[in-house]
Each structure stands twice: as structure tokens, then as C-alpha cells.
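**Q** This is a predicted model, with the sequence first.
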Amino acid sequence: MNIGLETAIRDITGIPAERIAPLSGGCVGDVYRVDLANGQRLVAKTGQNGSGLAIEGMMLKSLARLSNLPVPDVLHAEDTLLLMQFIATAGGINGAAQEHAAELLADLHNVRGDAFGFDLDTLIGGLHQPNPETGRWRDFFAQHRLLYMGREALNAGRMSGGLMDRIEVLAGKLERWIEEPEFPSLLHGDMWTGNVLCNNGRIAGFIDPAVYFGDPEIELAFSTLFGTFGQAFFSRYNEFRPLRAGFFEERRDLYNLYPLLVHVRLFGGSYVGSVERTLSQFGC
């Protein structure tokens, strides 16, 4: 057993750990399941100073405070240790789970903000995600999503200056495709399969958020990029929040440029080609 971790958990909870076992996942450090002597089960994430675990804890607490979205309860959050509730899972994202997810996310997207962005910068995939409060969605998406992450990828040597030039051209004419949403909606921000916990056809919880207020369409688009949600989800979501015309035909691919740029910054490789094809699709 990890003695240092065991001691920290006992100091925080007042209860000794009977078992600490590694779990998969974790962008910035190690992840463990912790079984306490009183039967309570927790998840512990460990990291170094500057890891962002404190921000992750803040985001989970923000979702719990501002919405009804099921997320793990946070017991302790600092960059060296994030301690939170363990959520039991069983089965994958079947049709029933997709419908439940649609209900939960439609409710989340009804939470209104005063501006696009957030009161603090957050993280996505362990990367800094700027959230200056902005009055117009197009400006926020252009400056703080496309251009910011494009420059991060460029500075990391993951893509060429020529590709960055094309991103700048696209960012300058977003009004051709993007209308301003009715209001800034609260978003989970990192909606892919690994962050959706299911239990026998129901959503047990959402983890690893990248929180901010934005257009819900960027969240819906991301949910299709790696096949997280499909027809069952969108049919149910549309009953609560009807999709605007043109989402599947155009804006889905436009919004997915942001998570693709995140993946370019992290991994490079084939994701660069995906960005190039999307830019060509929009004439850039």
C-alpha cells in the first residue's frame, strides 16, 4: 500500500484505508480506488504542484453547485491530491443510457450564465483553457478556443505556421455559420465516452469536466466526435431543447475543430490531417 497516500487519506477523512488499488486513466498523475475501513469507497488522484487537480476539484464542485448533473462528491482538492466519491459502473452507453444522458445534459444546458466563459480558467485534457468572460459567443469561440489552442499547438511544434494561418482565416469569418445562442449555457466541456459513467442503462455520473459557459452545440458536437452519443441521444435531447437547423450539416464539424486542436496539441499525428480536412470543408 502507498504509505504516503494512506496517511494523507487518513488525515483528511479520519478513517484508515483498508485497500488502495490502481485504476486506469489520469492525464496528470496516478489514480487509485480507496476502500476505507467504514466501507466507504473513494477515488484518489495524485499529482505534482501545478498538476491542475485543484482546478479539477473546483470544476466538479461548480457543476454540483450550479446544476443537477451527477458528478462525484469532492472531499479534498489540491494539486497533489484530489479525493472524491467512487461511482460504481456496470455496462456501457446503450440506448437507454443515451436517453438518460440527453435528459441530464438538456437540464445542464438550461443553466444560464451572465457571459460566455467562466469566473476562472479551467483545464481540458490537462491543458490550460482560458475563460475570460465575453459578451459574444463568436468572439469567445474564435479568440479563446480556435486561435488560442491553435497557437498552443503551433508553439509546441505540433503543426505548421501555414495551418495556423488557415485557422486565423476561418476565425475571421465565423459569422457565416454561427449565430449567437439565446444565452450562455453551462457546459461539462469534455463530453467523450471515457468521462461518462454508466450503470445498467442509467448515467451514474460524469467526470473530468472542462467547465465553462458556451453554446450547447459545441458540447453536442464533441459528443459525436468519437462516437459517444448517437441517434437515441439526439432524439431525446431534441424533445427538451430542439436543435437549430444546420447543426449536423455544418456547425458540428466547425465546433469539433476545438477538440481536434486539443488533440493536435497533445498528440499531433493524424489529428493534424483532420484539422486540415475540416478547414478545407469551410473553404479555408
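**A** Alright, I've got the coordinates.

**Q** okay, CA-based contacts and neighbour counts for the rest of this
**A** Will do.

**Q** What ranges does the stretch 101-250 of the chain have for its helices?
**A** All helices of the stretch 101-250 of the chain, identified by DSSP state H, counting those that start in this stretch, fall at 137-141, 148-155, 161-171, 216-225, 231-240.

**Q** do you know which of those lies nearest M1?
**A** Ranking the helices of the stretch 101-250 of the chain by distance to M1, with Cα to Cα as the measure, places helix 216-225 first at 37.4 Å.

**Q** alright, now check it against this:
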Amino acid sequence: MELFIRETLEKVNDTSAVRSIKSVSGGDINQSFYVETDHRPYFIKINEKVASHFFQVEAEGLRLIKETGAIRVPEVFHYDCPDGDEKAALVMEWIEKGSSDASHSLGKSLAHMHQHTSVKYGFGKPTFVGELNQPNEWSPSWTDYYSRYRLGGQLETGVTKGTISGVREERLKKLINRIEEFIPENPKPSLLHGDLWGGNWMTTRDGEPVLIDPSILYGDHAFELAFTELFGGFPSNFLDQYNTYFELPEDYQDTKPIYQLFYLLVHLNIFGEMYGPQVDRILKNYVG
């Protein structure tokens, strides 16, 4: 691994001496390392046997968020597009974590990011949510995009994996067919992080919020906010601060469970039946 890291650093024109290589936590999908050279410190993710666009779409998502100027993301120095079973790396800026309260600036910054929009919904190319491939196409309708590429995509995965069958499958199909009854067809297509749980944002030593590990798309900003409430990890006044700069829809509490359903289906399809009861409860509540 050390040799691969050194070869990767040469791709960013850093041939200075490597002072330290330390394994760090970075999720279940990649191996992650703190690497310090005489030139600078880096955060490097490494994986193998992944799709050629695996790190490319993450880097592109970080670029799009950075271009909004609304919130900080790590600078990307290099990413590989592997062929076959090759190792691949994503080389980024190392950001030191802090412990300051960033609730006000996080809510404000995310609200400003969400005000950067597209004319359609989706992303136009496949991304990833966790370890699962996430198909995306541009769509003029949010209900069409959400039912086809989000709920429909997880339905297809779940049927293949055996996590969705029987009554659960019937209810999910019914919800997909009736989705226009429960979510808006044409909300503003906001730039969304797409995988914004508590582990995908951090605070610098200066109290500045930073977003990491995006799974980018353009969609209803309520979709993003619903996920922030699913597993915690956000300050108690985060939504209040957000609402000051970008008002939540009046029907947010009604649509929230359906938006959370997508992420629960993802967890069901990755981790198994421990998430089944939550999925079933939401489906039963909406379609009986």
C-alpha cells in the first residue's frame, strides 16, 4: 500500500519525502489514510474493483458544491478512473477537525447552496449511494425522477437481493404509482449533497462547516433535509437556522417520511432487515 500511495502522490507532482502514513476512519467502503509529505498533508481514499467513475463522480460533486461558494469542501488534487481490478485513489486536502459549534453557519451555508439550481431534476449520470449504484437521468418532473430513479431503483435492487418481497413489495409499488399524491411535482431543483447524514459534514478548527462524500443531484431541498433528521448528527437548531435563509415547504412534515423512505430502503438493501420495520411502517401509513 505504501508503494501505491507514493506512486499516487507522483500524479499530483509531489515527489517530496513521505513523513507519515496513517490509516484513518473513512467509512466502510474505502481504505482511508492521512499522508504527510514534506510538501503538505493529504487525505487519500483507496479502493479496488470499483467502477471507473467511482471516484470521478465524488470529485465532480465536490467541484459543483465548491463552485457555489456557499460552503467549504475539501480540495481535490487527483482521482483515478480504474480499469478492471486496479487500485484507485482519490487525493484530497487534509482538513483538521475542530469542536466549535457550527450550527448557525451550517444551516445558513446549506440554505445558500440549495439556492443554486438547475432546470431539471437528477444529475445526468450514475452516482453511488453508499456502495449501491445510483442511476440518474435528467427529468423535467420531480415525481417522475423520484419514483423512477430513487424509489424504483431501490425496489429493483431489493427484489434482486430478496429484501423486498410480498406485502412490502406490493405496498412500495403502490406508493410509486401514487407518488404524485404525496410529493410536489415541480419544486425548485436545488443542488443537493445527496448523502447528508451526520458523518458527512465536519467543523474545522476555525468553526467553519465542511461537506464531504457527496452523492450529488438536483432535487427538492426537502429531500435533503429529511435525511438530516433520520439518524441525527446535526445541531438541535440546525433546521431553524436553515429556515431563516431558505424557508421549508409548508407540507414538509407530510413529505418527510416519504423522502426518508428512500434512505431507509438503501439501508435495508445494504445492511438488511433491521431497517425493515421502519420501511413497512412508512409504507403502511401512506398506502395502507
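**A** Alright, I've got the coordinates. As the structure is a prediction and not an experimental result, all values here were calculated from the model.

**Q** before we move on, the earlier item: among the helices of the stretch 101-250 of structure 1, which is nearest N195 of structure 1?
**A** helix 216-225 (10.6 Å).

**Q** Show me which residues of that closest one are buried.
**A** Buried residues in helix 216-225 of structure 1, counting neighbours by 16 or more other Cα atoms under 10 Å, are found at 216-225.

**Q** For it, which helices and strands make contact with it?
**A** Counting contacts by 3 or more Cα pairs under 8 Å, 6 or more residues apart in numbering; DSSP states H and E, helix 216-225 of structure 1 is packed against strand 185-187, helix 252-255.

**Q** Among those, show me which one is buried the most.
**A** Highest mean neighbour count among those (mean count of other Cα atoms under 10 Å): strand 185-187, with a mean of 26.

**Q** That one maps to which residues in structure 2?
**A** Under the alignment (TM-score structural alignment), strand 185-187 of structure 1 falls on residues 190-192 in structure 2.

**Q** mean shift of that stretch relative to structure 1?
**A** Stretch 190-192 of structure 2 differs from its equivalent in structure 1 by a mean of 0.3 Å after superposition (mean Cα distance after the TM-score superposition for structure 1).

**Q** re the thing from before, can you list the helices and strands packed on helix 216-225 of structure 1 in a markdown table and add distance to I15 of structure 1?
**A** Shown next, in a markdown table, are these (distance: least, Cα to Cα, whole Å):
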| stretch | distance to I15 of structure 1 |
| --- | --- |
| strand 185-187 | 35 |
| helix 252-255 | 46 |
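
**Q** which one of the ones you listed lies closest to T46 of structure 1?
**A** Among those, strand 185-187 comes nearest to T46 of structure 1, with 25.5 Å by Cα to Cα.

**Q** now the closest one: how far from the chain's centre is it?
**A** Offset of strand 185-187 of structure 1 from its chain centre (Cα atoms, centre = their mean, to the nearest Å): 11 Å.

**Q** now stretch 17-26 of structure 1
**A** 23 Å.

**Q** Could I get the buried residue list for that stretch?
**A** Across stretch 17-26 of structure 1, burial judged by 16+ other Cα under 10 Å covers 17, 20.

**Q** how many other residues sit next to the closest residue to I29 of structure 2 other than its chain neighbours?
**A** Counting by Cα to Cα, 6 or more residues apart in numbering, I29 of structure 2 lies nearest to E131, which is 6.7 Å off, once chain neighbours are set aside. Counted with other Cα atoms under 10 Å, the neighbours of E131 of structure 2 add up to 13.

**Q** Show me what Q154 of structure 2 aligns to in structure 1.
**A** Alignment note: Q154 of structure 2 maps to M149 in structure 1; criterion TM-score structural alignment.

**Q** show me the contacts for its match.
**A** The contact partners of M149 of structure 1, by Cα atoms under 8 Å, 6 or more residues apart in numbering, come to 258, 261-262, 265.

**Q** ok, and the most crowded of the residues you listed?
**A** Neighbour counts for the contacts of M149 of structure 1 (other Cα under 10 Å) peak at L261, which has 27 neighbours.

**Q** Pretty sure it sits against G150.
**A** Yes. Judged on Cα atoms under 8 Å, L261 of structure 1 makes contact with G150 at a distance of 6.2 Å.

**Q** Show me what G214 of structure 1 aligns to in structure 2.
**A** G214 of structure 1 maps onto G219 in structure 2, with residues paired by TM-score structural alignment.

**Q** quick one: contacts for its match?
**A** Taking Cα under 8 Å, 6+ apart as the criterion, G219 of structure 2 is in contact with 121-122, 142, 187-192.

**Q** which one of the contacts of M149 of structure 1 is nearest Q231 of structure 1?
**A** Taking Cα to Cα as the measure, Q231 of structure 1 sits nearest to Y258 out of these, at 22.7 Å.

**Q** now for the closest one: what does it line up with in structure 2?
**A** Using TM-score structural alignment, the partner of Y258 of structure 1 in structure 2 is F262.

**Q** Now its match: closest residue in space, sequence neighbours ignored.
**A** Nearest non-adjacent residue to F262 of structure 2, counting by Cα to Cα, 6+ apart: L151, 5.9 Å away.

**Q** Could you measure from I167 of structure 1 over to I87 of structure 1?
**A** To I87 of structure 1, I167 of structure 1 is 40 Å away according to Cα to Cα, to the nearest Å.

**Q** helix, strand or coil for C27 of structure 1?
**A** Here C27 of structure 1 is recorded as coil under DSSP: H, G, I helix; E, B strand; the rest coil.

**Q** Now for the residue lying closest to it once chain neighbours are set aside: which residues touch it?
**A** Of all residues not flanking C27 of structure 1 in the chain, G126 sits nearest, at 6.1 Å (Cα to Cα, 6+ apart). When contacts are counted by Cα under 8 Å, 6+ apart, G126 of structure 1 touches 27-28, 51-52.

**Q** Perfect, that will be all.
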